[in-house]
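Trainee: okay, sequence plus prediction incoming.
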Amino acid sequence: MNYKIDIEQEEDGRYIAEIVELPGVLVYGNSQKEAILKVQALALRVLADQLEQSERFENNLTLSFVAI
């Protein structure tokens, strides 16, 4: 699965990163790098929960994140 990371800088200088395909996966960071790392970590936790609840299943699960 490929997930796009939408990232923008807020007026206060913080960065907001979101993965639209995964509802609720939205984070703030003090830098672009921090926001990207945080959103990837949250996405992995959400996907792990979904796998445990059998909401998603793929034999060969491969994840890819692309910051845009």
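Mentor: Yep, it's here.
Trainee: C-alpha from now on. contacts and neighbour counts both.
Mentor: OK.
Trainee: can you show me the helices along the chain?
Mentor: Remark: helices assigned in the chain by DSSP state H are 32-52.
Trainee: now do the buried residues in the longest strand belonging to it.
Mentor: Longest among the strand segments of the chain by residue count, using DSSP state E, is strand 2-9. Residues of strand 2-9 classed as buried by neighbour count (16 or more other Cα atoms under 10 Å): Y3, I5, D6, I7, E8.
Trainee: this is the comparison structure:
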Amino acid sequence: MKLQQNIKAFIRPGEQQGYVAECLEISVVTQGETLDEVARNLLEAVSLHLEGEDPAEFGLVANPSLIVTFELQTEYT
């Protein structure tokens, strides 16, 4: 089994306000009021999720990178 180098995540606008971030490979979901805040929260949540764990158990290499995709809504006037 080949271990993945990256954890993929996406950030989308929240239903009421702010933003929601969710990882695809691991069970991590977080939120924040701004893009900066949600990005910081995502890094922290992923670090805490993997802390003390063997990344290989999640199919990941040691110290994987985090790749984030943003979903942004356009507004027409």
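Mentor: It's in. Not measured: the values here are computed from a predicted model.
Trainee: how big's the offset between the longest strand of the first structure and the second structure?
Mentor: Comparison of strand 2-9 of the first structure with the second structure after fitting gives an average deviation of 0.8 Å (mean Cα distance after the TM-score superposition for the first structure).
Trainee: which other residues reach that strand?
Mentor: With contact meaning Cα atoms under 8 Å, 6 or more residues apart in numbering, strand 2-9 of the first structure is reached by 15-21, 32, 35-36, 39, 63-68.
Trainee: show the buried residues in the residues you listed.
Mentor: Y15, I16, A17, E18, I19, Q32, A35, I36, V39.
Trainee: mind putting these into CSV with distance to L51 of the first structure?
Mentor: Putting those into CSV (distance: Cα to Cα, whole Å) gives the following:
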residue, distance to L51 of the first structure
Y15, 29
I16, 26
A17, 23
E18, 20
I19, 18
Q32, 29
A35, 24
I36, 22
V39, 18
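Trainee: out of those residues, who's nearest R45 of the first structure?
Mentor: Nearest to R45 of the first structure out of those is V39 (Cα to Cα; 9.9 Å).
Trainee: show me what the closest one aligns to in the second structure.
Mentor: In the second structure, V39 of the first structure lines up with L42, judged by TM-score structural alignment.
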